[in-house]
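Peer 1: Only the shape, not the letters, is given here:
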């Protein structure tokens, strides 16, 4: 019976931790269970930005987070525009949690599958908006003034 109490407490804690979408300002670390942002500068004008969200963070939200982070990085580096040279969004099942007990030869249990959505982009800052571009060019100030997160 004591083991069942421990399993129940773990299940409750897991539910509480996964009740909300991963917040925007989360940096990926051991303490965030690998969720959040990771940013690497790959050239003087370019960064690779990745964001991993929990089960409650959908594709649209991860893409919005990465777009805002791209604009913030470019503004800080003195760029007025940016474009993605590579972008990918995935939604994957990453784990399963289960708990069970047996009473009078009847097995009771519950399981859940955790999903995470991740977006990875390579973003390049631009000083001026090119007349002809192969990909969409984003205005840093427009993104920062009009795209908002609800956290």
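Peer 2: Happy to help now that I have it. None of these values were measured; they are calculated from a predicted model. Numbers count the residues shown, from 1 in each chain.
Peer 1: contacts, neighbours, all on C-alpha from now
Peer 2: Noted.
Peer 1: Tell me where the longest strand sits in the protein.
Peer 2: Using DSSP state E to define each element, the chain has its longest strand at strand 81-103.
Peer 1: want to compare, so here's the second one:
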């Protein structure tokens, strides 16, 4: 999902993207980002998640913060240290939809930030697949209602 989110952000015309990964994952991540830059001309900045000073600096300049990992599915973990301060208008998104509210989203909301989970992404991916397979539009409004009732 992270790769798709990056590609779509570039297509949508963002001016800057910073990706934070665990330091042990930088060697694995760099080749993909290099290939993305080669194909799009867009340079994605890569940082170690453990560098909390850089993390704070980049978040302070951001409009959107996305967790595209499984960290938080246990209902206890958060991908970002709670010592980080979020700018007031920063939108926080977590691609996880179960639990409905991850610790990451709870933390963001406790700082007054708008926050969304991955349930909408799940729904609209399903709607695209439904359209491809059946040639019909999926009743997303009805399904959204059912999903939010089930997962809240």
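Peer 2: Thanks, I have it. If you're wondering where the values come from, they're calculated on a predicted model, not measured in any experiment.
Peer 1: Next, the TM-score between them, please.
Peer 2: TM-score of the superposed chains, computed with TM-score structural alignment, normalised by the length of structure 1, equals 0.24; 58 aligned residues with a C-alpha RMSD of 4.6 Å.
Peer 1: related to what we said a few turns ago, contacts for the longest strand of structure 1, please.
Peer 2: 4, 7-8, 11, 59, 63, 70-71, 74, 107-129, 135-140 (C-alpha atoms under 8 Å, 6 or more residues apart in numbering).
Peer 1: The residues you listed in helices, which ones?
Peer 2: Counted as lying in helices by DSSP state H, out of the contacts of strand 81-103 of structure 1, are 4, 7-8, 11, 59, 63, 70-71, 74, 140.
Peer 1: Just the buried ones out of these, please.
Peer 2: Among those, those classed as buried by 16 or more other C-alpha atoms under 10 Å are 11, 59, 63, 70-71, 74, 140.
Peer 1: now those as JSON lines including distance to residue 102 of structure 1?
Peer 2: Below are these laid out as JSON lines (distance: C-alpha to C-alpha, whole Å):
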{"residue": "11", "distance to residue 102 of structure 1": "17"}
{"residue": "59", "distance to residue 102 of structure 1": "39"}
{"residue": "63", "distance to residue 102 of structure 1": "44"}
{"residue": "70", "distance to residue 102 of structure 1": "51"}
{"residue": "71", "distance to residue 102 of structure 1": "54"}
{"residue": "74", "distance to residue 102 of structure 1": "57"}
{"residue": "140", "distance to residue 102 of structure 1": "58"}
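Peer 1: And the furthest pair within the ones in helices among the contacts of strand 81-103 of structure 1?
Peer 2: Based on C-alpha to C-alpha, the longest span within those runs between 4 and 140 and measures 52.9 Å.
Peer 1: coming back round to it: and the contacts of strand 81-103 of structure 1, which are buried?
Peer 2: Neighbour counting by 16+ other C-alpha under 10 Å classes 11, 59, 63, 70-71, 74, 115-126, 137-140 among the contacts of strand 81-103 of structure 1 as buried.
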